[in-house]
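Participant: Here is a sequence with its predicted model. Questions after.
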Amino acid sequence: MDLLLQTAGSLVAILALAGLAWWMKLGGEPKLDSEAAVRRAAGEVEDGFDPVAAGFDGKAAIVRDAQGRIMVIKRHGNRFAGRVLGPQAKAGVWQDPGHSALKVDSGERRFGTVFLDIPAPETWADAINRVNERRDA
C-alpha cells in the first residue's frame, strides 16, 4: 500500500510539472519559419555569419552570406546544427510527381543529408555545386 501511494504521488507530481512546462511554453520544437529565426540560427552556428539570402521550410534552412559562403542548418533535438559547405558538398533536386525539393549532402557523414522544401531548389543546388568549382581553380 505504501508503494502504491508513493507511485501515485510521483505520477501526480510528474503530471503537474509537465502541465506547468506546457503552460509556460517551455521545450517544444524550434522552427526555422522566419527570416529572423534563420538569421538567429545562422549566428548560433557561426558567430558573425550574416545571411543575405535564405531559403527555409520550418525544419531546415539554407543561407548565403555576402562572401558567397553557403550554410545549411537543420534541427538537432531542440537546437540547431549547421555547416558552412565546402568543396565536398553536393546538392541536387529531389523529384516527386508534382513536387520537388532541395537535397543537400554536406559531405560530412555525421551531419547527413538535408532535404528542404523551398521554392527554386534548382538555383540553390547550382550555387552549392559551384562551391566546388571555385575551390578547384
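Facilitator: Yep, that arrived. As the structure is a computational prediction, the values presented were derived from the model and not from experiment. Numbering: from 1, shown residues only.
Participant: from here on, contacts and neighbour counts on C-alpha atoms
Facilitator: Fine.
Participant: Which residue, neighbours along the chain excluded, lies closest to the residue nearest the centre of the chain?
Facilitator: The central residue of the chain, meaning the one whose C-alpha is nearest the mean C-alpha position (C-alpha atoms, centre = their mean), is Lys74 at 1.6 Å. Taking C-alpha to C-alpha, 6 or more residues apart in numbering as the measure, Lys74 lies nearest to Ala60, with 4.4 Å between them; neighbours along the chain are not counted.
Participant: also this one, for the comparison:
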Amino acid sequence: MGQLIQMGGSVAAILALAFICARLGLGGDVRIGSEDEARQLARDALCGFEPEELALDRAGIGALLRDRQGRVMLLRRHGAHFAARLLDNHASARLDRNFLTLGTDERWFGQVTLDLGDKAQSWASSLRHLGTNRA
C-alpha cells in the first residue's frame, strides 16, 4: 500500500510540473511565424537595425535580414529563444539549391541551414559583397 501511495504522489508531482511548464510556455516548438515577427526579433536584437529585406526559412527556424545600411543579420533558433548576429563576411556561407548554410566566426553561435526557397540563390550572391565596402 505504501508503494502505491508513493507512486501516486510521484505521478501527481510529474503532472504538476508538466502543468507549470505548459503555463510558462517552456519546452514549446519555437519558430518564427511571420515576416513581421522576424522584423521585430531583429529590432529587439540590435537597436537601430531596421530590416528592409528579409528571407524567412520555410520551417521558421531562422531568417536573414538586411537593413538600409547593407548590414545583414542572421537570426537562428537557440533553445527557446532566437539569437542574432550581424554577418561581416561570406566565408561561412554555402549554397545547396534552396538551402543556404550560414555561420559566423563565433564558435558558440554555430551554423544553421536555412531553406530559403527561390531566395537562396540571390541571398548567397549578395553575401559575397559583405565586408568589401569597408574603408
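Facilitator: Everything's here; your move. From a predicted model like this one, the values you see are computed outputs, not experimental measurements.
Participant: TM-score for this pair?
Facilitator: Comparing the chains after superposition, counting by TM-score structural alignment, normalised by the length of the second structure, produces a TM-score of 0.81; 131 aligned residues with a C-alpha RMSD of 2.3 Å.
Participant: sorry, back to before: confirm for me that the residue nearest to Lys74 of the first structure is in contact with Leu116.
Facilitator: Yes - the criterion here is C-alpha atoms under 8 Å, and Ala60 of the first structure meets it with Leu116 at 6.2 Å.
Participant: circling back to that earlier point, residues contacting the counterpart of the residue nearest to the centre of the first structure in the second structure?
Facilitator: Alignment of Lys74 of the first structure against the second structure is given by TM-score structural alignment, with Arg76 as its counterpart. Taking C-alpha atoms under 8 Å, 6 or more residues apart in numbering as the contact definition, Arg76 of the second structure lies against Ile61, Gly62, Ala63, Phe82, Ala83, Ala84, Val112.
Participant: before we move on, what SS does Arg76 of the second structure have?
Facilitator: In terms of secondary structure, Arg76 of the second structure is strand; the call rests on DSSP: H, G, I helix; E, B strand; the rest coil.
Participant: and the residue nearest to Lys74 of the first structure, what pairs with it in the second structure?
Facilitator: Using TM-score structural alignment to pair residues, one finds that Ala60 of the first structure aligns to Gly62 in the second structure.
Participant: where's its match relative to Ala16 of the second structure, distance?
Facilitator: Distance, Gly62 of the second structure to Ala16 of the second structure, using C-alpha to C-alpha, to the nearest Å: 33 Å.
Participant: quick one: which of those two has more around it?
Facilitator: Between Gly62 of the second structure and Ala16, counted using other C-alpha atoms under 10 Å, the more crowded position is Gly62 (25 against 12).
Participant: In the first structure, which of the contacts of Arg76 of the second structure still touch?
Facilitator: For these, the contacts that persist in the first structure are Ile61, Gly62, Ala63, Phe82, Ala83, Ala84, Val112, with contact defined as both residues aligned by TM-score structural alignment, their matches' C-alpha atoms under 8 Å.
Participant: could I get those as a markdown table with secondary structure and distance to Ser10 of the second structure?
Facilitator: Written out in a markdown table, the entries for these read as follows (DSSP: H, G, I helix; E, B strand; the rest coil; distance: C-alpha to C-alpha, whole Å):
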| residue | secondary structure | distance to Ser10 of the second structure |
| --- | --- | --- |
| Ile61 | coil | 36 |
| Gly62 | strand | 39 |
| Ala63 | strand | 42 |
| Phe82 | strand | 34 |
| Ala83 | strand | 36 |
| Ala84 | strand | 40 |
| Val112 | strand | 39 |
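Participant: Which secondary structure elements does the helix or strand encompassing Ala12 of the second structure sit against?
Facilitator: When elements are assigned from DSSP states H and E, Ala12 of the second structure belongs to helix 2-24. With contacts taken as 3 or more C-alpha pairs under 8 Å, 6 or more residues apart in numbering; DSSP states H and E, helix 2-24 of the second structure sits against no other helix or strand.
Participant: Identify the residues contacting the very next helix or strand once past that helix?
Facilitator: The first helix or strand that comes after helix 2-24 of the second structure along the chain, using DSSP H and E, is helix 35-45. Here helix 35-45 of the second structure makes contact (C-alpha under 8 Å, 6+ apart) with 32, 49-51, 54, 56, 63, 65, 73, 75, 82-84.
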